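Novice: give me a model of this one.
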Amino acid sequence: KRDQIDVYHGTSYQLWARGIKGSVVTIHDLALVKFPEFSKRLLGEGWSIYKTRKTLQRASKIIAVSKNTAKDLCDFYQVPSEKVRVIYNGIGEEFFSAPSSESLKSVRARYAIPPGDYILYVGGSDPRKNLERLLEAFSILLKKVQPLILVVTGGMGRRGKEIYQKIERLNLGENVVLTGHVSSQDLRLLYSGARLFVYPSLYEGFGIPVIEAMACGVPVITSNISSLPEVAGDAAYFINPYDIQAMAEAMERVLSDKNLAVSLQAEGLERAKAFSWEKAASQTLAVYQECLI
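Specialist: Sure thing, here's the model as predicted:
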């Protein structure tokens, strides 16, 4: 009231103020509700869950970034479904622009990626992203497909030591490139240069890397759980992320079946066009207008 805010929007889980007419909060996922063992907090997520519950009670409207996240909210927090609006994330137009061959060569040199084909993974050592099982599957794949590189982007903070040990134990040192964090521009180039993008996450509220890869024209393999089938539609090859052998077989099939790869590329590009920040903004504005009525 002091600031004369008609509608206040907390864009990431919390409401730091209240609007005179109403308040909107965006919930991106319930990852630590689903996987409390991955919490960074020594005492767990009890306090965070309590705060989120209070926030959801105070909010006039709740934006969930997928139907799956909306369902999770209603199931876990007993949020009335009529209070929730699903608004998908978007993707920047730059991901649809084909990069030059020079820029693709430059990004490979920048991260010391050896010549030849590579599979891309995004997510670092976050245990929810399932890199350890992907490494196991990649080790199986290498027995049939050579030469091949796995490029891993993202930080190696949490469980990084275990990742390094697994790479060493599986003798993958010459076949895995760890880039660390990369800029959004370099990420787009890494997508574009990949033969295949694999995203075996155990849980996502949305899964932006899936549509980023699709927009860059890369065949996508992803998990058949949480929001990922909803977001990817019919444009990805789905796997059980807990099944290492199935993951290896899926990678081998997409790499060896040119018709399948081309089909996934075409369908993925069309699927990615369904997501835009302009659409998300328009739908968010409509939620604000609901609060003003």
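Novice: make it CA atoms for all contacts and neighbour counts henceforth
Specialist: Noted.
Novice: measure the spatially most central residue of the chain to Y199 for me?
Specialist: The residue lying closest to the centre of the chain (Cα atoms, centre = their mean) is G207, at 3.0 Å. Using Cα to Cα, to the nearest Å, G207 is found at 9 Å from Y199.
Novice: and A17, by the same measure?
Specialist: 36 Å.
Novice: which one of these two has more residues nearby?
Specialist: For A17 versus Y199, the count of surrounding residues by other Cα atoms under 10 Å is larger for Y199: 25 against 14.
Novice: which residues touch the residue lying closest to the more buried one once chain neighbours are set aside?
Specialist: Using Cα to Cα, 6 or more residues apart in numbering and skipping the chain neighbours, the partner closest in space to Y199 is T222 (4.7 Å). When contacts are counted by Cα atoms under 8 Å, 6 or more residues apart in numbering, T222 touches V198, Y199, P200, S201, V210, L228, A236, Y237, F238, I239, P241.
Novice: and stretch 138-146, how far apart are its ends?
Specialist: 11 Å.
Novice: what does that stretch rub up against?
Specialist: Outside stretch 138-146, the residues that reach it (Cα under 8 Å, 6+ apart) are L148, L150, L170, L172, Q245, A248, E249, M251, E252.
Novice: stretch 25-39 too?
Specialist: Under the criterion Cα under 8 Å, 6+ apart, residues 9-15, 44-45, 49, 55-56, 59, 61-65, 69, 72-73, 127-128, 203-206 lie in contact with stretch 25-39.
Novice: second input sequence below; structure requested for side-by-side comparison:
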Amino acid sequence: MKINYFFRHPNVGHSIHRVFRTIIGEIKKTKDVTMYEVPSEGSMPADVVKNLWFTYSKREKKAIHHVTGHIHDVLLALIGVKTVLTVHDLVFLDNVKNPFKRLYKWLFWLYFPVKIADVVVCISNQTKQNILQKIKTDKLRVIYNAIDPIFVPVAKPFNQEKPIILHIGTGWNKNLDRTIEALSGISCHLRIIGKLKVSQVALLEKYKTDYSNQCNLTDEEIRDEYKSCDIVNFPSMYEGFGMPVIEGQMTGRVVITSNIEPLIEVAADAAVLVNPEDVSSIRDAYETVISNESYRINLIEKGLRNAERFSVEYIAQQYLELYKTL
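Specialist: Okay, here's the model as predicted:
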């Protein structure tokens, strides 16, 4: 079995590379694997044509072609060969207000790719239901993301006097502004991973937040951030999956996340669920976790058990079984 994986240009982001690198590392132990990155990072017509031609030039009659996400439109270059498409979320549609752009993206990033693909993998049931609300198809399968094996349980005494709260991401959906407000007056150190905006720095100064910031970390450096923290903070407004939830759980840390799908699905009953739009709800979660030791220990134990659902061996096996059906 030969599998060709197609990735977006790395300048667009490394999150999809990071997830699939873990899975591919397991699959390539028994299968012939080749990985490609499309040459253009843009989405203008010239970029689309360039990526389509590149993808077409790499197609093989007897191989399985797996488009790993984001570049859904390259499926147009894979008509007639075996194809799998992974869809992470539909933010490319959900956030578009211009009706013409929305129609274009619905056609070339959703409708045609889903029609062309032999199988469409959704990384959560939430993503699956979101697609089904927009297009009727029986091609959808749910396979979760896998945890990188570098994440292992690491014991650490909880710093109740001044816990380190790890916040991953500074984009619009990561809810950093409400996090900063919710932490006002709570003795802690906010560790932020991601490039800060000017407005976010101003808010940190307004609330006199004790914080530090880092970005462009390697996988190993990100793992070390989890090991060093006391609480993983992820009260996101929108996600396709939510890797920090299970990475935190696997490390043995208390996780605070949102009571929205798919975070409820991913976290199970092993995290503190908050209303991401309610500052007081987020604040109450911090205060409870910091003050209640038995509550923390119970959540950590549940988190470790929950994280087992996302082991790379288990997830890779699901993909292998899927490939066998093509």
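Novice: most neighbours of all the contacts of stretch 138-146 of structure 1, which one?
Specialist: L150 (24 neighbours).
Novice: in what helix or strand does it lie?
Specialist: strand 149-153 (DSSP states H and E).
Novice: how about that strand, aligned to which bit of structure 2?
Specialist: Residues 189-193 of structure 2 are matched to strand 149-153 of structure 1 when aligned by TM-score structural alignment.
Novice: do the same with stretch 59-73 of structure 1
Specialist: Aligned by TM-score structural alignment, stretch 59-73 of structure 1 falls on residues 117-131 of structure 2.
Novice: buried residues, the matching stretch. List them.
Specialist: Buried residues in stretch 117-131 of structure 2, defined by neighbour count with 16 or more other Cα atoms under 10 Å: 117-128, 131.
Novice: before we move on, the earlier item: narrow the contacts of stretch 25-39 of structure 1 to those in strands?
Specialist: Mapping the contacts of stretch 25-39 of structure 1 onto strands (DSSP state E) picks out H9, G10, K61, I62, I63, A64.
Novice: right, and the fifth one touches V84 too?
Specialist: Yes: between I63 of structure 1 and V84 there is a contact at 5.8 Å, judged by Cα atoms under 8 Å.
Novice: what's the end-to-end length of stretch 2-18 of structure 2?
Specialist: So stretch 2-18 of structure 2: terminal residues 21 Å apart, Cα to Cα.
Novice: scratch that, stretch 37-47 of structure 2
Specialist: 13 Å.
Novice: next one: stretch 199-209 of structure 1
Specialist: First-to-last residue span, stretch 199-209 of structure 1, Cα to Cα: 8 Å.
Novice: so that stretch corresponds to what in structure 2?
Specialist: Taking TM-score structural alignment, stretch 199-209 of structure 1 hits residues 234-244 over in structure 2.
Novice: how about the strands in structure 1?
Specialist: Under DSSP E, structure 1 gives strands at 7-10, 22-27, 61-64, 84-86, 118-122, 149-153, 176-180, 196-199, 220-223, 237-239.
Novice: make JSON lines from those strands and add distance to S103 of structure 1 to it.
Specialist: Listed next are the strands of structure 1 as JSON lines, based on distance: least, Cα to Cα, whole Å:
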{"stretch": "strand 7-10", "distance to S103 of structure 1": "38"}
{"stretch": "strand 22-27", "distance to S103 of structure 1": "36"}
{"stretch": "strand 61-64", "distance to S103 of structure 1": "36"}
{"stretch": "strand 84-86", "distance to S103 of structure 1": "37"}
{"stretch": "strand 118-122", "distance to S103 of structure 1": "16"}
{"stretch": "strand 149-153", "distance to S103 of structure 1": "17"}
{"stretch": "strand 176-180", "distance to S103 of structure 1": "17"}
{"stretch": "strand 196-199", "distance to S103 of structure 1": "19"}
{"stretch": "strand 220-223", "distance to S103 of structure 1": "22"}
{"stretch": "strand 237-239", "distance to S103 of structure 1": "28"}
